[in-house]
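Colleague: The following comprises the amino acid sequence and a computationally predicted model.
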Amino acid sequence: MLFSLHPVIAGLVFIAGVIAVSLASYALTRWALLARTDEDSRELAGSVLFRVAALHGLVLALVFAQELTSIRDVHVTSAHEAAMLADIYYDLERYDAEGTQEIRAELARYAIAVIDEEWPSLAGDGRLSDAAWQAWERGYESILDLSPETPRQERLLGIMLADIRELSELREARENAAHFGASQLFLIAALSGILLISAGYFTYPATALNLMLLSGFAAFTGLIIFFVMAYANPYHAPGNATPLGFERFLSDEVRALGAR
C-alpha cells in the first residue's frame, strides 16, 4: 500500500512513522525505568546501547548492499539478454535477409513486449509476460525449422540456436530477481533495533536538542530501511532497473519490422 504512493511521499510517511516509533520507545522507557536508574545501570545501558547499535548498523549495511547488488545484476542480465537478442537478429540477416524476415520480426516483437508489457508486469506481480514468451517460442521454433544449405549457414544456425536457448535462462533469472527482495524478517529486525536503541537513550534528559538528535538518528535509519524495502523489487521505483539494452536494440527500423 505504501509503495503505491509517489516515492517521495511514501518515503516521508515511512520516515515520519519511524521517528514516531523511536520517540515513543524513548519516552515509554524513560517513564518506566528512570526512577529506578543508578550510576551502574547508566553505564550498563550505554554499553548495551553501543553493541546493539553496532549490530543494527551492520545488518542495515549488509542488506542495503545486497539490494543494490540485486539491481546491478538485473542491469547486467538484461544488457546481456539484449545483446544476445541483437546477435541473433543480425545473424539471421547474415543467414538469409529475405527468408528470415518474419523470424526477425518475431524477435522485434519480443523486445517490444519486454519493454511495454514485461517490465511493468515484473514491477507489479513479479511475472514474465506471456506475449514475450510466445514471441520467443515462435522465434525459437522458426529457427529450428531453418535448413542450412552452406557451411556458413550451418555455423550461424548452431550459434543462433545456442543463443536463443540461453535467452530463456536469462528471462528466468530476471523473473527470479523480482522475488529475491528483503524479507519481513529484515523489517522486524530493523524496527526492533530502532526500538532497542531508542530505549537505550532513556538515561539522557528529554531536552529539545536530545530529542532532535534522536529524531535525526531515527530519520536516517528509516531512510535506509525504506530504500531497502523499495529496492526489494528491482523493477519498481525508486531504484528500478530499466530495459535500456532493449530500447537501444529497438531502432526505428527494427521497431517498424516488429509492428508489421
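Modeller: Yep, that arrived.
Colleague: For the rest of this, base every contact and every neighbour count on C-alpha atoms.
Modeller: OK.
Colleague: ok, residues contacting stretch 217-234?
Modeller: 3, 11, 14-16, 18-19, 22, 60, 63-64, 67-68, 70-71, 74, 123, 177-182, 187, 190, 194, 236-241 (C-alpha atoms under 8 Å, 6 or more residues apart in numbering).
Colleague: next, the one to line up against it:
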Amino acid sequence: MHLHELAMGIGIALINIVAVYVIYGITRAIWGGRQTTETKDLAGSIIFRVASLQGLILALVFAQELQNYSEIRADLVTEATAVADVFNDIRRYDTPEMQQVQTTLATYVRHVINHEWEALSKTGKLSGQGWQYREEVYQTALDLDPQTPRQTDLRAHMIQATQKIAELRQKRENSAVHALSGLFWFAAITGVICVAVPYFIYPPTPLHLALLSLYGGYTGVIMYVIYAFSDPFSQPGALPPTAFTQLLLGEMGQY
C-alpha cells in the first residue's frame, strides 16, 4: 500500500469518527438528561440489532467486491497463459508466420500494460488497437493449413486460446464499468447514523468516547476498503497487470 492510499484510509476513518461524535453530541444535547431504565434497555437493544444488520451488509458487500477483485486477477493470469500458449505453439507449428505472430503478441502485451490498463481506469473501455492485435493473431491461426495430426492439434489449441483472450478482454471491460450502487452507500451511511444515535444514553467519559472512536474508525476503514475493491483499475485499489509484465521478463520481452 502506497503512502497516499494509507493516508486516504486514515482520513476517511477520522472523518467517520468525527461524524459519529457529531451525531452523539447532538443527540446527547437533546435527550441526554431524559433517560429512564426502559430507555437504556431499548437503546441497547436497538444498538445491537442495527449494528448487526449494518455489519451483515458491510460483510456481504465486502465479500462480493473481494471476490470480483480476485476474479479479475485470476482472469488476467488466464489471459496471460493463453497469450503465452499461442506464442509457444506457433513455434511448435513451424510456420513462416511464426515471427509475425510472436511479434504481434508481444506488442499486444505491451499495449495492454502501457495503454489499455490506464484507459480502463479513465473511460472503462478497451482500445480498438488491442482488439486489432488479437484479431490479427486469430486470423493467422484460422488460415493455417495443418499437414499433420500434430499441426491439427496445435492449430485447434491456438484458435481456442485466442478465443479465450477475446472472452477475457470482454469480461475485463465489463468489470471496468461496474460500480457500487448508491443504495449501498445510503444503507452504509444510514447504518452509521442509526447506530450512533442510541449511544446518547452513555455519558461522554474518556472510555465511552474511545469506544465510539473504535466503532466509527473501523466502520470507516471497512467502507474505504470496499470502495477500493470496487474499482480494480483505479486508485486506491488499482490492480497492476502483473501477469502481463511477467511475460515481458521472459522470451516475449525480446520481441
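Modeller: Thanks, I have the structure now. Keep in mind that what you see is a predicted model, and the values were worked out from it rather than measured.
Colleague: thinking again about what came up before, from the contacts of stretch 217-234 of the first structure, list just the buried residues.
Modeller: Buried residues within these, counting neighbours by 16 or more other C-alpha atoms under 10 Å: 3, 11, 14-16, 18-19, 22, 60, 63-64, 67-68, 70-71, 74, 123, 177-179, 181-182, 187, 190, 194, 236, 239-241.
Colleague: coming back round to it: so which of the contacts of stretch 217-234 of the first structure belong to helices?
Modeller: Among the contacts of stretch 217-234 of the first structure, the members found in helices (DSSP state H) are 11, 14-16, 18-19, 22, 60, 63-64, 67-68, 70-71, 74, 123, 177, 187, 190, 194.
Colleague: Now do the same for residue 220 of the second structure: its match in the first structure.
Modeller: Aligned by TM-score structural alignment, residue 220 of the second structure pairs with residue 222 of the first structure.
Colleague: element containing that match, please.
Modeller: helix 208-230 (DSSP states H and E).
Colleague: Buried ones in that helix, by neighbour count?
Modeller: The neighbour-count check on helix 208-230 of the first structure (16+ other C-alpha under 10 Å) flags 214-215, 217-219, 221-230 as buried.
Colleague: And the next helix or strand after that helix, what's buried?
Modeller: Downstream of helix 208-230 of the first structure, the next assigned helix or strand under DSSP H and E is helix 244-249. The neighbour-count criterion (16+ other C-alpha under 10 Å) identifies 245, 246, 249 as the buried residues of helix 244-249 of the first structure.
Colleague: The first one pairs with which position in the second structure?
Modeller: For residue 245 of the first structure, the aligned position in the second structure is residue 243, judged by TM-score structural alignment.
Colleague: Equivalent analysis for residue 58 of the first structure, please.
Modeller: By TM-score structural alignment, residue 58 of the first structure lines up with residue 56.
Colleague: Tell me which residue of the first structure lines up with residue 164 of the second structure.
Modeller: So residue 164 of the second structure corresponds to residue 166, using TM-score structural alignment.
Colleague: Could you check how many residues crowd around that match?
Modeller: 15 (other C-alpha atoms under 10 Å).
Colleague: quick one: it from residue 88 of the first structure, how far?
Modeller: Separation of residue 166 of the first structure from residue 88 of the first structure (C-alpha to C-alpha, to the nearest Å) stands at 11 Å.
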